[in-house]
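> What follows is a protein structure lacking sequence information:
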């Protein structure tokens, strides 16, 4: 029904791509929440000079907010082309940017706890995993642009959908690979330092409750993003107008809810406070760490 511009007896809501009026309350909550996360990440990023982290999280959270703004527009008019384009492009790309912020952490964890048991050089972690993130984002961006331009053209919608599906699969592969590499490093390092002291900076962080909370937060955010991506695969595979795509509750829980959890955790446990190694101020902070370490020379914490 390409001629439809408003819901009417001749153009029922069931004729739209999603087949429903997006829930105003839920989408307004996500729109406002992600706007708050955007501001918080911007302020914290400037305060602690976590520039790369800030760029990824601010853009990711802002795109989530814009995407849900598009769904609010579709609540007023499910045939709203502008709202459709906003939400399809922003909500498909934003999680990849939040995922990229998590990828940044592994390199710095390896530097802190020692590179000896890492199978690859720390700098390569960023190139490999951020590179896969970029590939995923580009594929999804192209697919989202095609789908957005083909709102009234089923053929273009399907082409865009298939490209976005490929991009999400690439992201899932990247996430699983990241988890395996991280687990391998942690296990090898735990074994290596079971009976001998950690490097000084690693010894400080292993005692730090803030660092432990940061690890919990990153693990939780990673898991939430992975769940969202896994949900998106059958949703996109079902095509436009498929049963999963027309179920708003599953979307709100498994996409919106999961990314909300990820953004919330990455905001309340910001690395500027919980893992300063990611901050451009880390040299100054490490001097403070060394001063504190000198007071505890007799302690030799290990992974045991």
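Thanks, I have it. This structure is a prediction, so every number in the text was calculated from the model and none was measured.

> When you work out contacts or count neighbours from here on, use the C-alpha atoms and nothing else.
Noted.

> tell me what the helix or strand harbouring residue 37 is packed against?
Per DSSP states H and E, residue 37 falls inside helix 24-48. In terms of contacts (3 or more C-alpha pairs under 8 Å, 6 or more residues apart in numbering; DSSP states H and E), helix 24-48 is packed against helix 51-76, helix 258-268, helix 271-274.

> Quick one: distance of the last one to the chain centre.
Taking C-alpha atoms, centre = their mean, to the nearest Å, the mean C-alpha location of helix 271-274 is offset from the chain mean by 17 Å.

> What is that helix packed up against?
So helix 271-274, by 3+ C-alpha pairs under 8 Å, 6+ apart, packs with helix 24-48, helix 209-237.

> Would you mind giving the helices and strands packed on helix 24-48 as TSV with distance to residue 121 and mean neighbour count added?
Converted to TSV, the helices and strands packed on helix 24-48 look like this (distance: least, C-alpha to C-alpha, whole Å; neighbours: other C-alpha atoms under 10 Å):
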stretch	distance to residue 121	mean neighbour count
helix 51-76	20	23
helix 258-268	26	22
helix 271-274	22	20
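
> is it possible to export those helices to CSV including distance to residue 95?
Below are the helices and strands packed on helix 24-48 laid out as CSV (distance: least, C-alpha to C-alpha, whole Å):
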stretch, distance to residue 95
helix 51-76, 6
helix 258-268, 7
helix 271-274, 19
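
> what about these, which gets the closest to residue 189?
Among the helices and strands packed on helix 24-48, helix 271-274 comes nearest to residue 189, with 21.1 Å by C-alpha to C-alpha.

> On the C-terminal side of that closest one, identify the next helix or strand.
helix 282-294.

> next up, a second structure to put side by side with the first:
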């Protein structure tokens, strides 16, 4: 049986049988798959180097972990190009590519919390720590749902597989809702910052204390942080990354909701562009516009010498 399966490669399947034989309903293009594995590997090596150089250790359980997940997922697709009918690599790539960007989002939540510390927490509806605590906790919940659903989806019973897909869909829908709320809060923050309209009378200010800023209560009449060129670049990069991951989440939600035999999951270009390209561009953007460089001012957080 295994010999027969291994012999069924893309070139040996008639075009009119591809939809039925391949769990993807198409044959993944091998050179595209290899290209994404190489691209994710390169950005991963660069991210590891940047995290070590700038001592941004939070990037390892977030960005680096996400990149490892992407490489695993695309490796599953590469395996599928060699063994088209096999279900194992299909489920492997499905689960990995759905789950992988989740820890990456956590890094964006942390970065925005640090940006708020720099510009002034008085404009934020949440204090900076809550961005990390609340949204990263929500991210973990989404990750657990997706991982649990992925485990069920890898089963052999049709009912179990369907339940797994539904749970994964719930996880990614929850994640989409969390990102939407996050984007609204960020938009409100920058509107208030630009118009200098503080949201509260009691906020938290960051003061230099080694590598870890300490939070101390102060009044809304405190200084307004300066948005210099480097900070503008980081804000642009973080917003661009969030938009890319938001687009990708919408696509994966539609894909899972459309079902195993839907047109969305059966169209390769959708996956390559709306998942692979979106996630890679997000990771590459963080390589170029890195918080390790752009969030290290020559002065203190609130512009004091």
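Right, received. Where do you want to start? Not measured: the values here are computed from a predicted model.

> tm score of chain vs chain?
TM-score of the superposed chains, computed with TM-score structural alignment, normalised by the length of structure 1, equals 0.83; 276 aligned residues with a C-alpha RMSD of 2.7 Å.

> Which part of structure 2 matches the helix holding residue 37 of structure 1?
Helix 24-48 of structure 1 corresponds to residues 30-54 in structure 2, going by TM-score structural alignment.

> what's the average distance of the matching stretch to structure 1?
Aligned to structure 1 and superposed, stretch 30-54 of structure 2 gives a mean residue distance of 0.9 Å (mean C-alpha distance after the TM-score superposition for structure 1).

> gap between that stretch and the chain center?
Using C-alpha atoms, centre = their mean, the offset of stretch 30-54 of structure 2 from its chain centre is 15 Å.

> so the longest helix seen in structure 2 matches what in structure 1?
As assigned by DSSP state H, the longest helix anywhere in structure 2 is helix 158-195. Residues 154-191 of structure 1 are matched to helix 158-195 of structure 2 when aligned by TM-score structural alignment.

> how close does that stretch sit to structure 2?
When structure 2 is overlaid, stretch 154-191 of structure 1 sits 1.1 Å from its aligned residues on average, using mean C-alpha distance after the TM-score superposition for structure 1.

> What residues sit buried inside the helix holding residue 37 of structure 1?
24, 27-28, 30-38, 40-42, 44-45, 48 (16 or more other C-alpha atoms under 10 Å).

> Then stretch 239-259 of structure 2?
239-249, 251-257.

> which residues sit against that stretch?
98, 101, 105, 108, 165-166, 169, 172-173, 175-176, 179-180, 183, 262, 264-265, 274-275, 278-279, 281-283, 285-286 (C-alpha atoms under 8 Å, 6 or more residues apart in numbering).

> Pretty sure residue 135 of structure 2 sits against residue 178.
Yes. Residue 135 of structure 2 lies in contact with residue 178 (C-alpha atoms under 8 Å); the separation is 7.2 Å.

> The two: who's more crowded?
A count of neighbours by other C-alpha atoms under 10 Å puts residue 135 above the other of residue 135 of structure 2 and residue 178, at 21 against 17.

> aligned partner of the more buried one in structure 1?
Using TM-score structural alignment, residue 135 of structure 2 lines up with residue 129 in structure 1.

> ok so, going back, now for the longest helix of structure 2, which elements pack on it?
Using 3+ C-alpha pairs under 8 Å, 6+ apart, helix 158-195 of structure 2 is in contact with helix 128-153, helix 229-258.

> would you list these in a markdown table and tack on distance to residue 115 of structure 2?
Below are those laid out as a markdown table (distance: least, C-alpha to C-alpha, whole Å):
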| stretch | distance to residue 115 of structure 2 |
| --- | --- |
| helix 128-153 | 9 |
| helix 229-258 | 8 |
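
> The corresponding residue of structure 1 for residue 64 of structure 2 - nearest residue in space that isn't next to it in sequence?
Matched to structure 1 by TM-score structural alignment, residue 64 of structure 2 sits across from residue 58. Computed as C-alpha to C-alpha, 6 or more residues apart in numbering, the closest residue to residue 58 of structure 1 that is not its neighbour in sequence is residue 38, at 5.0 Å.
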